[in-house]
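Enquirer: The amino acid sequence is not available; the structure is as follows:
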């Protein structure tokens, strides 16, 4: 059985949802704990509450992954007898680390908004609103002919070579490389002190900023040369775009009442708030925005959205949505984001065979009477 460390799981999570994607106000990442601690059990929850902590202690987990950060605002004091201070003390006593993925996971390609859109059975899903765009780089490396495919594969495996919806994209051209191994060198080809000419290929690959370090590392490990000749250029063309929210289409058009029933069924929620009612409405183009809607009604109008599903709505924003003719279902913060638990569990179960996942759903903070 392979014993993983906390940092191994953090690396998986941050590969899925890089911390650079989080909003400025957010505090995603390691809340407390030791990244070098071994992990055999993980608890996944929406909110790390005292109830979630009891579950973690009872199940003897070493790592808790929550959606909402526990340390959202700075602590001025830590009272270990009550509140967050008591939870921190209990975690330290039981060797429990806590890690949170919040707005970075909302925005990630396969993150929470994507999961919400798929749960509602939307098709042709695209981003709603640009949030972040990767810088793009071009890696150029010179490779001996017999090693070209090996180095290409290493680069592709680390995330290089994507252009839009195409993967494994590269360009290579043959040429002649020259070098003279000096004293103390250990050349792959040639002899010390002798001028050499070698058939090489110039290999060019586009790499997003977030993958550059791993791509270069993989390339160097796969390359046969002791000293590798390579260049990295910043590219002006836009890189990969990450979006707030998602847009998709329903298989068939629904009336307002039919759409509400559809949302309730797919999210397993009994009560929702709605805004607007369009006579003889036919809803097909739907936007989703998990948790709190950011209030940008204009982007919904520009994208010709028929309906919005979100989890938190302010009164005056609701008025704007009604004025814009956008039928809106507020299914509650909890019910649009409880999907986080299954989403993270699926990611970890697909990547890790030796870690036990405990799912803690908790309850909606609101009661309906």
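Expert: Happy to help now that I have it. Everything numeric in this text was worked out from a predicted model, so none of it was measured.
Enquirer: going forward, measure contacts and count neighbours with C-alpha atoms only.
Expert: Will do.
Enquirer: How much space separates residue 276 from residue 255?
Expert: 12 Å (C-alpha to C-alpha, to the nearest Å).
Enquirer: Return the residues in contact with residue 290.
Expert: 106, 112, 113, 116, 245, 309, 310, 311, 333, 336, 337 (C-alpha atoms under 8 Å, 6 or more residues apart in numbering).
Enquirer: A further structure is provided below for comparison with the first:
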């Protein structure tokens, strides 16, 4: 049985990333926690009204260095509200992407890929981004529909040269996984599930007989927050609220 500390163990973040404490004080006593993929004004207002003391996001609120904090800007307004209401903001990004119980783990569970290897290895211990494993042989169009259902996506995009193709080996990566299309091809995946696929990236995949299911950045990542919630809820003193809110609004016409 894994301990709470072991379940929450994060990997080293990428050099370009900015995980960790964004705003706040490590010495603050915490009871009320909110989990969300990102923060926006509505999220912060909800936190204020519900006396949230700690917001944990996947995507860092502050990515690059600040040269000024202008309260008339959107970012400046959020910073002002966060500080004035004694809210702590903490982010778990690439260090959670690669964690044992992180994004890969939760996505594999949702997709019913019970045994998988890491798609793109980064760290000496073999951890990294995404995963690849075997699934029951299924028609690609039917599988794409199933993925949409499992991930609760509003819509998906399927790139495939042959709608009659049977797939039995699936690669996956939460968020923007286009950088690892070559890994999926090299490991002989039949289909790759991720988000944010561009035209020429899809073209390259198709040229190499790889089907791609673009299920969206949000839908392939936010459900990993359930793992964090389940782990934190093992501490009786904590009240944990999971916000299933996509802050990047899409209108399907």
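Expert: Nice, thanks for sending it over. All values reported here derive from a predicted model rather than from experimental measurement.
Enquirer: quick one: TM-score?
Expert: Overlay of the two chains. TM-score (TM-score structural alignment, normalised by the length of the second structure): 0.93; 249 aligned residues with a C-alpha RMSD of 1.8 Å.
Enquirer: Now tabulate the contacts of residue 290 of the first structure in a markdown table and tack on distance to residue 42 of the first structure and secondary structure.
Expert: What follows is these, written out as a markdown table (distance: C-alpha to C-alpha, whole Å; DSSP: H, G, I helix; E, B strand; the rest coil):
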| residue | distance to residue 42 of the first structure | secondary structure |
| --- | --- | --- |
| 106 | 21 | helix |
| 112 | 19 | helix |
| 113 | 23 | helix |
| 116 | 23 | helix |
| 245 | 28 | strand |
| 309 | 30 | strand |
| 310 | 29 | strand |
| 311 | 27 | strand |
| 333 | 24 | helix |
| 336 | 22 | helix |
| 337 | 19 | helix |
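Enquirer: any chance of those in TSV, plus neighbour count and distance to residue 43 of the first structure?
Expert: TSV is the format used below for these (neighbours: other C-alpha atoms under 10 Å; distance: C-alpha to C-alpha, whole Å):
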residue	neighbour count	distance to residue 43 of the first structure
106	27	19
112	30	18
113	30	22
116	28	21
245	26	26
309	26	28
310	26	26
311	21	24
333	19	21
336	26	20
337	24	16
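Enquirer: Looking at those residues, which is nearest residue 206 of the first structure?
Expert: Taking C-alpha to C-alpha as the measure, residue 206 of the first structure sits nearest to residue 106 out of the contacts of residue 290 of the first structure, at 26.1 Å.
Enquirer: Trace that closest one over to the second structure, please.
Expert: By TM-score structural alignment, residue 106 of the first structure lines up with residue 97 in the second structure.
Enquirer: With adjacent residues omitted, what lies nearest to that match?
Expert: Once flanking residues are discounted, residue 97 of the second structure sits nearest to residue 103: 4.9 Å by C-alpha to C-alpha, 6 or more residues apart in numbering.
Enquirer: Could you report the distance from that neighbour to residue 207 of the second structure?
Expert: 28 Å.
Enquirer: With residue 41 of the second structure instead?
Expert: Distance of residue 41 of the second structure to residue 207 of the second structure, given as C-alpha to C-alpha: 43 Å.
Enquirer: And for residue 123 of the second structure?
Expert: From residue 123 of the second structure to residue 207 of the second structure the distance is 30 Å (C-alpha to C-alpha).
Enquirer: which stretches of the stretch 1-150 of the first structure form helices?
Expert: Using DSSP state H, counting those that start in this stretch, the helices of the stretch 1-150 of the first structure run over residues 6-16, 50-58, 83-93, 103-107, 112-119, 148-157.
Enquirer: What span of the second structure is the last one aligned with?
Expert: Equivalent residues of helix 148-157 of the first structure are lacking entirely in the second structure, counting by TM-score structural alignment.
Enquirer: Mind listing what's buried along that helix?
Expert: Residues of helix 148-157 of the first structure classed as buried: 148, 151, 152, 153, 154, 155, 156 (neighbour count, 16 or more other C-alpha atoms under 10 Å).
Enquirer: Report the contact partners of the closest residue to the first one other than its chain neighbours.
Expert: Distance criterion C-alpha to C-alpha, 6+ apart; nearest residue to residue 148 of the first structure, sequence neighbours excluded, is residue 201 at 7.2 Å. Taking C-alpha under 8 Å, 6+ apart as the contact definition, residue 201 of the first structure lies against 142, 143, 144, 145, 148, 172, 173, 174, 175, 176.
Enquirer: at 7 Å instead, please
Expert: By C-alpha atoms under 7 Å, 6 or more residues apart in numbering, the residues touching residue 201 of the first structure are 142, 143, 144, 145, 172, 173, 174, 175.
Enquirer: Looking at the second structure, name the residue matched to the last one.
Expert: Just to be clear, that refers to residue 175 of the first structure. Under TM-score structural alignment, residue 175 of the first structure pairs with no residue in the second structure.
Enquirer: what number of residues lie near the equivalent of residue 157 of the second structure over in the first structure?
Expert: Structural alignment (TM-score structural alignment) places residue 157 of the second structure against residue 273 in the first structure. Residue 273 of the first structure is flanked by 14 other residues according to other C-alpha atoms under 10 Å.
Enquirer: ditto for residue 317 of the first structure
Expert: Residues lying near residue 317 of the first structure (other C-alpha under 10 Å) number 15.
Enquirer: if I read this right, it contacts residue 294, doesn't it?
Expert: No. Taking C-alpha atoms under 7 Å as the definition, residue 317 of the first structure is not a contact partner of residue 294, at 9.0 Å.
Enquirer: Look at residue 325 of the first structure and give its secondary structure.
Expert: Classification of residue 325 of the first structure using DSSP: H, G, I helix; E, B strand; the rest coil returns coil.
Enquirer: Quick one: map it onto the second structure.
Expert: That one, residue 325 of the first structure, aligns with residue 209 by TM-score structural alignment.
Enquirer: Identify the residues contacting residue 246 of the first structure.
Expert: Residues near residue 246 of the first structure by C-alpha under 7 Å, 6+ apart: 113, 114, 117, 125, 126, 127, 128, 287, 288, 289.
Enquirer: Likewise for residue 219 of the second structure?
Expert: Per C-alpha under 7 Å, 6+ apart, neighbours of residue 219 of the second structure: 151, 152, 153.
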